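>>> have a look; sequence and predicted model below, questions after that.
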Amino acid sequence: MKKFVSVLIIVLFIFTNRINVFAAGADQLDLKSEGAVLLDSDTGAVLFAKNANDKMYPASLTKIATAIYAIDMGNLESIVTVSHNAVSQDGTRVYLNEGEQVPLKKLIQGMLINSGNDAAVAIAEHIDGTVEHFSENLNMYLKAKIGVNNTHFTNPNGLFDENHYTTAMDLALITNYAIKNPVFAEIFGTKVLEWKGQSWETTLLTHHRMLKGELPFPGVTGGKTGYTSESKQTLATTADNGKIRLTAVVMKSELKNDKYNDTALLLDYGYNTFQHATIKQGEIFKADNNFFYPENDTLITESVKGCIKKINNDGMLSIEDQDGQQIQSLQLKYKEPQKLKTVPTKREKPKEHKQQLFQVNVILGMMIIAFAGAFIGFRNKRTRKYKNLS
């Protein structure tokens, strides 16, 4: 818990300084799912949003949050002793035995790949002692580290509880954060895993039909399924076509195939509509008489047809498509106006100046005396001449 609190303080500072992105609409997609979000995995730009902030039940997509929290906060090589409470869980399991000792990483694999509810509870109790403490800490972690605003989890596996809820937007943010961890990304993208436990030896296959290859789709790199009678069908998917990486979440589909069809529509839309560009470090953007610039080369998401960049007086740069629909937004740094530099005149040292002035005065004085002497001599000579004439 001390470790979590220290991380919490650090992350709160980091999170408040991050680049902001905002949702872009795409009403032309006809999705069956009630909630959906598509993110650019690299920039975080929201490429599609449908009922993105509506309260919904996540079912087993909860395990994405449980996994990244356990990876961040736990020791993957530590040994977990499975409790009676863990083996008593309903739904999908990896058939753990009470008292069985299993490495934490293996439990995370069983939870994500085979959606083991028993593995999820074993993880929670190992990390924080009880499911209740785990849920409290998980909620704080998700808010502080990832910035979710509408999520409250009461268990680690997603079994239905009225107070266990989230949104499509929050789940997309959680998934997108998680895939940046290489351990999570590896497990999230695992299709087949040999499993050897005390009571169960089998080959685990991912439940995600697009990742497995049953419903082929180019570039799918990871995924997690979910279902309860209250949540309906839920699905999280990541994909990469070599040009752009995408994170898609769909929630509350009535039929299993609907969530896959909707995900395919989202990914196709992302592949065909958006691309990456870079705003170069130091590039200047002007708003009235104010100037702004990015401190580093900054990756942005834009329409394949090009984009329009608009900046307001606060330095917020908006990336829009040709129809004026905002795709992404980021804060630029204010450029202080340059002050005109005045070139100082070279001033002589006082002592040198006095010496030079004295020398000039002496010369002038000698010239005046010489001139006066010559004038007086000339006048006396003329006076004597006039006297001789008279």
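Arrived safely, thanks for sending. Numbering: from 1, shown residues only.

>>> could you use CA atoms for every contact and neighbour count after this?
Fine.

>>> can you give me the strands for the stretch 251-390 of the chain?
Using DSSP state E, counting those that start in this stretch, the strands of the stretch 251-390 of the chain run over 274-279, 285-287, 290-293, 298-303, 308-311, 316-320, 326-331, 333-334.

>>> mind checking those strands for the one nearest to Met56?
strand 326-331 (24.9 Å; C-alpha to C-alpha).

>>> ok, back up a step: tell me which of the strands of the stretch 251-390 of the chain sits nearest to Met210.
Here strand 274-279 is closest among these (C-alpha to C-alpha), at 21.9 Å.

>>> which residues does that closest one contact?
243-244, 294, 297-304 (C-alpha atoms under 8 Å, 6 or more residues apart in numbering).

>>> and the angle for it with strand 298-303?
140 degrees (axes from the mean of the first three to the mean of the last three C-alpha atoms, to 10 degrees).

>>> ok, back up a step: which of the contacts of strand 274-279 lies closest to Gln281?
Asp297 (4.5 Å).

>>> pretty sure the closest one sits against Glu283.
No - using C-alpha atoms under 8 Å, Asp297 makes no contact with Glu283, being 9.1 Å away.

>>> report the longest helix in the chain, please.
helix 350-389 (DSSP state H).

>>> now do it: distance to the chain's middle.
Helix 350-389 sits 88 Å away from the centroid of its parent chain (C-alpha atoms, centre = their mean, to the nearest Å).

>>> take a look at this one as well, against the first:
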Amino acid sequence: MTTIRNLLILAATALAAGASAFDVSAKSAIIIDADSGKVLWEKDADTPRYPASTTKIMTAMLLIERCLPTDVIVAPKNIEEVKEASLHLKPGEKISVKDMLYALMLRSANDGCVAVAEHISGSVQAFAKLMNDRAKELGCTHTNFNNPNGLNDPKHTISARDLATIARQAMKYDQFRAVVKTQKVTIERSSDSKDLLLTNHNKWLAKDATADGIKTGWTIPAGRCYVGSATRNGYRVITVVLKSEDWQVDHQNMLNWAFKNYDRTLYAKKGDTIAKAPIASGSLKEIPAKIKNEVFHIARKGTEPPVAIKTDYVPNLTAPITSGQEIGTVTLTDGTGWEVKSPLLAGADVAYVAASSGTTTTKAGFGILGGALLAGVIVLRVKNKRSRFYASRSSYF
């Protein structure tokens, strides 16, 4: 017993050492799996800190969610009052949403953020409320935005965990991902034909071929801040460091540790049967429930945590059912913080069965019958008994 106990202690010690086998100078830091949001490693991740220009991730995301790329933003009259302006917008200057996104994320344009705030919400204060509301929708609990650009404000703080959550959501947008991995771009603007070339402040993009974003930040109170993303062999992780002494070293150490210590394995392919769905009033009592999305499982190397499957079907799932029809959702968990949700699709056609007569009718048959009745083509003759027709349709919103 003593030998077994000692072995268990040694194993636990080795695992703990593996979790802290790299140095991070940042006061707060976190690594998450971009697909599931699972936390791979963290350090003081819930303490609110100054985010500096990493704030612009939220501003850019709201710009994508609220505007079209071809929409035009007009710089407000007071735009030249913005401190540390880097785009040097002029009052009334026009710039497209597409080009403004590059200005925010590459040049880190503080004045551009104010122009975006007033374009979307009418004022910086109203836009800050929108930022906080969106953060709450995403589940952030230690966030208080007070401006759109991250210029120092004692009330403008966020935790590393919340910043990772926001970055993960932003990286779901194709437009955002394309912008944050760009190193240089030429934009169009109405007032300054000379200042058109934007160079990304994120120098890590040139150092690491697997890097695909996201945003640097710095003020004296905030220190060095960075939200990074890297994809290796199809596996993306997101890192956050706040108040770092050397964000590049921190980020590199975190990336190397994550990719070394975690495996990404295919759990389910698109169309795999994940469960059986019960069907009422149908020619089949149950059908295969097929997963709509490809699912990858993230786990520490050398471990195989069991995956729990929870299905949530459409209420009163009743025939007729068409193959490929959405019939519910599945939630996959493994007890380590990994959680993935996906829609479920019907794996077979199911005809409707009338309870009294045992006759079957497909969904297509109902459409033909209804059309014929409407056209007055079918004449029903009743002989000593009443004929009843049953129809049932199921819908999911």
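The structure has been received and is ready for your questions. From a predicted model like this one, the values you see are computed outputs, not experimental measurements.

>>> ok, which of the strands of the stretch 251-390 of structure 1 comes nearest Ala26 of structure 1?
strand 326-331 (10.3 Å).

>>> tell me what that closest one is packed against?
strand 46-50, strand 298-303, strand 316-320 (3 or more C-alpha pairs under 8 Å, 6 or more residues apart in numbering; DSSP states H and E).

>>> one more pass at 6 Å, please.
Here strand 326-331 of structure 1 touches strand 316-320, going by 3 or more C-alpha pairs under 6 Å, 6 or more residues apart in numbering; DSSP states H and E.

>>> so how far is the strand it packs on from its chain's centroid?
So, by C-alpha atoms, centre = their mean, the centroid of strand 316-320 of structure 1 is 16 Å from its chain's centroid.

>>> now that strand against strand 326-331, angle please.
Using the same axes, to 10 degrees: strand 316-320 of structure 1 against strand 326-331 is 160 degrees.

>>> now do the buried residues in strand 316-320 of structure 1.
316-320 (16 or more other C-alpha atoms under 10 Å).

>>> show me the two of those that sit farthest apart.
It's Met316 and Glu320 that sit farthest apart of the buried residues of strand 316-320 of structure 1, by C-alpha to C-alpha, at 12.6 Å.

>>> could you report the neighbour count for Gly302 of structure 2?
9 (other C-alpha atoms under 10 Å).

>>> which stretches of the stretch 201-350 of structure 2 form helices?
Assigned by DSSP state H, counting those that start in this stretch, the helices in the stretch 201-350 of structure 2 fall at 204-207, 247-261.

>>> mean shift between the last one and structure 1?
Average distance between helix 247-261 of structure 2 and its aligned residues in structure 1, after superposition and using mean C-alpha distance after the TM-score superposition for structure 1, equals 0.9 Å.

>>> residue range for that helix in structure 1?
The aligned range for helix 247-261 of structure 2 in structure 1 is 259-273, by TM-score structural alignment.

>>> just the residues contacting that stretch, thanks.
31, 253, 303-304 (C-alpha atoms under 6 Å, 6 or more residues apart in numbering).

>>> and stretch 294-311 of structure 2, by the same measure?
261-270, 329-334.

>>> let's see it at 8 Å
By C-alpha under 8 Å, 6+ apart, stretch 294-311 of structure 2 touches 33, 261-270, 275, 328-336, 338, 340.

>>> thinking again about what came up before, wait, which of the helices of the stretch 201-350 of structure 2 is closest to Ala126 of structure 2?
Short answer: helix 247-261, nearest of the helices of the stretch 201-350 of structure 2 by C-alpha to C-alpha, at 32.1 Å.

>>> what's the angle between that closest one and strand 39-43?
Using the same axes, to 10 degrees: helix 247-261 of structure 2 against strand 39-43 is 140 degrees.

>>> in helix 247-261 of structure 2, what counts as buried?
247-248, 250-252, 254-255, 257-259.

>>> go on, stretch 82-102 of structure 2?
Neighbour-count burial for stretch 82-102 of structure 2 [16+ other C-alpha under 10 Å]: 82, 85, 87-90, 93-102.

>>> rewinding a little: could the helices of the stretch 201-350 of structure 2 be laid out in a markdown table, adding distance to Asp312 of structure 2?
Conversion of the helices of the stretch 201-350 of structure 2 to a markdown table gives the following (distance: least, C-alpha to C-alpha, whole Å):
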| stretch | distance to Asp312 of structure 2 |
| --- | --- |
| helix 204-207 | 42 |
| helix 247-261 | 33 |
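
>>> out of these, nearest to Lys43 of structure 2?
helix 247-261 (11.2 Å).

>>> distance from the chain centre to that closest one, please.
The answer for helix 247-261 of structure 2 is 22 Å, by C-alpha atoms, centre = their mean.

>>> how about stretch 236-255 of structure 1?
On C-alpha atoms, centre = their mean, the centre of stretch 236-255 of structure 1 falls 18 Å from the chain's centre.

>>> likewise for stretch 2-14 of structure 2?
Using C-alpha atoms, centre = their mean, the offset of stretch 2-14 of structure 2 from its chain centre is 39 Å.

>>> who's in contact with the alignment partner in structure 2 of Tyr227 of structure 1?
Aligned counterpart of Tyr227 of structure 1 in structure 2: Trp218 (TM-score structural alignment). By C-alpha under 8 Å, 6+ apart, Trp218 of structure 2 lies in contact with 51-53, 224-225.

>>> and the nearest residue to Trp218 of structure 2 once chain neighbours are set aside, how far from Val74 of structure 2?
Beyond its immediate neighbours in the sequence, the residue positioned closest to Trp218 of structure 2 (C-alpha to C-alpha, 6 or more residues apart in numbering) is Arg224, lying 4.9 Å away. As defined by C-alpha to C-alpha, to the nearest Å, Arg224 of structure 2 lies at a distance of 32 Å from Val74 of structure 2.

>>> comparing these two, which residue is more hemmed in?
Neighbours per residue (other C-alpha under 10 Å) separate Arg224 of structure 2 from Val74, with Arg224 holding more: 22 against 19.

>>> can you tell me how far the more buried one sits from Ala75 of structure 2?
With C-alpha to C-alpha as the criterion, Arg224 of structure 2 and Ala75 of structure 2 are 29 Å apart.

>>> in stretch 115-131 of structure 1, which residues are buried?
Neighbour-count burial for stretch 115-131 of structure 1 [16+ other C-alpha under 10 Å]: 115-128, 130-131.

>>> ok, these vs Pro218 of structure 1, which is closest?
Nearest member of the buried residues of stretch 115-131 of structure 1 to Pro218 of structure 1, counting by C-alpha to C-alpha, is Ser115, at 24.0 Å.
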